[in-house]
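Student: sequence unavailable; structure follows:
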């Protein structure tokens, strides 16, 4: 899943900035690209464990 999600995020990031730099930018394309990027980042960050684990604080 991670191997598929990272290229999709990169493409969405590229499309959002490319659309803004074009002479006639489309707002809807930018909004869709940013939404895809944000939802993808949420999926990736959900797999990262929290820094402060409750079990670690009990050991001290």
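Tutor: Structure's in. What do you need? This one's a predicted model, so the numbers in the text were calculated from it and none came from an experiment.
Student: rest of the way, CA atoms for contacts and neighbours
Tutor: Noted.
Student: and the residue nearest the centre of this structure?
Tutor: Residue closest to the mean C-alpha point of the chain, counted by C-alpha atoms, centre = their mean, is residue 41 at 2.6 Å.
Student: take a look at this one as well, against the first:
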């Protein structure tokens, strides 16, 4: 899954930056690029445990 998400995120970043550099950027393309990027960040960070979860596990052990 990670192998698919990262290229889509990179493509969204490149398209967003290219569109932003135009004289009249298309707002819809920028919004779609942001949504794709945020979705990718959400998917990649979903597997990262939070600090609170680690603290709760340590409290339960004692």
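Tutor: Cool, got the structure. From a predicted model like this one, the values you see are computed outputs, not experimental measurements.
Student: TM-score of the superposition?
Tutor: In this superposition the chains share a TM-score of 0.84, using TM-score structural alignment, normalised by the length of the first structure; 60 aligned residues with a C-alpha RMSD of 1.4 Å.
Student: helix or strand for the residue nearest to the centre of the first structure, which one?
Tutor: According to DSSP states H and E, residue 41 of the first structure maps onto helix 27-46.
Student: and that helix, what's buried?
Tutor: 30, 33, 34, 36, 37, 40 (16 or more other C-alpha atoms under 10 Å).
Student: how close does the residue nearest to the centre of the first structure get to residue 28 of the first structure?
Tutor: 20 Å (C-alpha to C-alpha, to the nearest Å).
Student: what of residue 14 of the first structure?
Tutor: Applying C-alpha to C-alpha, the value for residue 14 of the first structure to residue 28 of the first structure is 15 Å.
Student: again with residue 2 of the first structure
Tutor: Residue 2 of the first structure is 27 Å from residue 28 of the first structure, by C-alpha to C-alpha.
Student: go on, residue 4 of the first structure?
Tutor: Residue 4 of the first structure is 24 Å from residue 28 of the first structure, by C-alpha to C-alpha.
Student: what's the average distance of stretch 34-42 of the second structure to the first structure?
Tutor: Once fitted to the first structure, stretch 34-42 of the second structure is off its aligned match by 0.6 Å on average (mean C-alpha distance after the TM-score superposition for the first structure).
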